[in-house]
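Engineer: No letters, just coordinates:
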């Protein structure tokens, strides 16, 4: 049967009309191909974003490098925050150095996913510097309230809680390096206190701090409850995400 088909096909007489039809078809296909190419959207590179905060409880300042390129506009002091930086997805190398040197104090590789935001906190001190990376996940943003989260980055603290002065506890029982989810708070001025769980001892507070509707905040406990030498004393740090 294959032979018969081949013979019939080989004896077809190609007429001028067929040539014209094929030429027209090829032109049409070329036009469609060019049109498809011209209307195809340019791929958008995948990216994520990351905020950097220095919570190492010392007077030292640090530069931030991403893949060996200087990322920070200036050295970050204790409590210093660098707003979200757009980064490629996938594996990225993050390095911290002193303000006066490009020699690495700590370098680690982290993996970033597309369309996600992260916060990277420099923790520890001297030869025990480390990173804490948190995914800044927000499922729903209310338009008439603010959103806050709390992170305990005070190394010598017991479990800590965040509450309104002479009012309700908003977020409780966070050990060192633990973070809460984002929660809603009223959009107004509040005095918030960071306390030791159980004893109620006030570690630090944010006095008459305005929280704006539609804004996102991270509240940190940083520094040492009992500092020694040049260590920084425990304090509350507010970061506007």
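Structural biologist: Yes, it's here. These figures come from a predicted structure and were not determined experimentally.
Engineer: hey, let's count contacts and neighbours off CA atoms from now on
Structural biologist: Fine.
Engineer: count of residues packed around the closest residue to residue 124 other than its chain neighbours?
Structural biologist: Excluding its sequence neighbours, the residue lying closest to residue 124 (CA to CA, 6 or more residues apart in numbering) is residue 56, at 5.3 Å. Look at residue 56: counted by other CA atoms under 10 Å, it has 30 neighbours.
Engineer: Kindly report the same for residue 93.
Structural biologist: The local packing of residue 93 (other CA under 10 Å) involves 14 other residues.
Engineer: Please name every helix or strand in contact with the host helix or strand of it.
Structural biologist: Under the criterion of DSSP states H and E, residue 93 resides in strand 90-98. Where contact means 3 or more CA pairs under 8 Å, 6 or more residues apart in numbering; DSSP states H and E, strand 90-98 is packed against strand 62-66, strand 106-112.
Engineer: that older thread, okay, and the residue nearest to residue 124 sits in which element?
Structural biologist: Per DSSP H and E, there is no helix or strand for residue 56.
Engineer: From residue 70, how far out is it?
Structural biologist: Relative to residue 70, residue 56 is positioned 20 Å away (CA to CA, to the nearest Å).
Engineer: re earlier: from the chain's centroid, how far away is the strand holding residue 93?
Structural biologist: Offset of strand 90-98 from its chain centre (CA atoms, centre = their mean, to the nearest Å): 14 Å.
Engineer: Outside of that strand itself, list whatever touches it.
Structural biologist: With contacts defined as CA atoms under 8 Å, 6 or more residues apart in numbering, strand 90-98 is touched by 60-68, 75, 103-113.
Engineer: Put this next to the previous one:
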């Protein structure tokens, strides 16, 4: 896992997703002679379709430079290990939508998914564990974040059940190896067999790790966030 952590550090630095390896959430001491504290990598995804743009606070410190919108991710960044209190508020507002405590361990990588409707907002923490992809393969997982779609099945190219045969709301699957190539995605209701949404071909490239996110409302009410499919790149092996 330490190798993954170091490779992710190199990947993120190459992509300039963080300003530097000293941009840690929890505030570093000013004494340059002190060794850097133990850290974990954390990304946060906004998957609540009727929630507003949000600001994120770690303890009392605001960590987002711009509001996080639905379907956007706060990029992998280094957090102090131990118990961390994260607070999610509407952009530029003083009220809080959700406040949750998370535990991060040294040299581990995590995703936090904001899920459900804004009135029942939840934060799902998962540890991100993948094997190193190669030039001919990727790693990919499924995140079911659609509040009203019920149990679903996701099929690739009409007959590949890469993620298994059923997924409940808020279920985040493990990363699995897949051959690089172009894939058409269909999201099917387990209750009715109906195709709820499908995609044009997505291009899964080698040396990459992805999350396939099913998001939005199957039946939108007073919102422009209908059910949709999103592909997120978690990691690139350079």
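Structural biologist: Structure received. What you see is a predicted model; the values in this text were computed from it and never measured.
Engineer: In structure 2, which residues correspond to the strand holding residue 93 of structure 1?
Structural biologist: Aligned by TM-score structural alignment, strand 90-98 of structure 1 corresponds to residues 82-90 of structure 2.
Engineer: now swap in stretch 6-16 of structure 1 and tell me
Structural biologist: Going by TM-score structural alignment: stretch 6-16 of structure 1 matches no residues.
Engineer: Can you give me the end-to-end span of that stretch?
Structural biologist: With CA to CA applied, stretch 6-16 of structure 1 spans 22 Å between its terminal residues.
Engineer: just so I have it, where are all the helices in structure 1?
Structural biologist: 2-10, 16-39 (DSSP state H).
Engineer: Kindly reformat the ones you listed as TSV and extend each row with mean neighbour count and distance to residue 241 of structure 1.
Structural biologist: Formatted as TSV, the helices of structure 1 follow (neighbours: other CA atoms under 10 Å; distance: least, CA to CA, whole Å):
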stretch	mean neighbour count	distance to residue 241 of structure 1
helix 2-10	9	71
helix 16-39	11	37
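Engineer: Can I get these in JSON lines including distance to residue 172 of structure 1?
Structural biologist: Output for these, formatted as JSON lines (distance: least, CA to CA, whole Å):
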{"stretch": "helix 2-10", "distance to residue 172 of structure 1": "80"}
{"stretch": "helix 16-39", "distance to residue 172 of structure 1": "54"}
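Engineer: Out of the ones you listed, flag the one nearest residue 239 of structure 1.
Structural biologist: Ranking the helices of structure 1 by proximity to residue 239 of structure 1 (CA to CA) places helix 16-39 first, at 43.3 Å.
Engineer: List the residues that contact whichever residue in structure 1 pairs up with residue 62 of structure 2.
Structural biologist: Matched to structure 1 by TM-score structural alignment, residue 62 of structure 2 sits across from residue 70. Taking CA under 8 Å, 6+ apart as the criterion, residue 70 of structure 1 is in contact with 63, 64.
Engineer: I'd like to know how far the spatially closest residue to residue 67 of structure 1 that is not a sequence neighbour sits from residue 51 of structure 1.
Structural biologist: Nearest non-adjacent residue to residue 67 of structure 1, counting by CA to CA, 6+ apart: residue 93, 4.9 Å away. In this structure, residue 93 of structure 1 and residue 51 of structure 1 are 15 Å apart, going by CA to CA.
Engineer: And residue 59 of structure 1, by the same measure?
Structural biologist: On the measure of CA to CA, residue 59 of structure 1 and residue 51 of structure 1 end up 21 Å apart.
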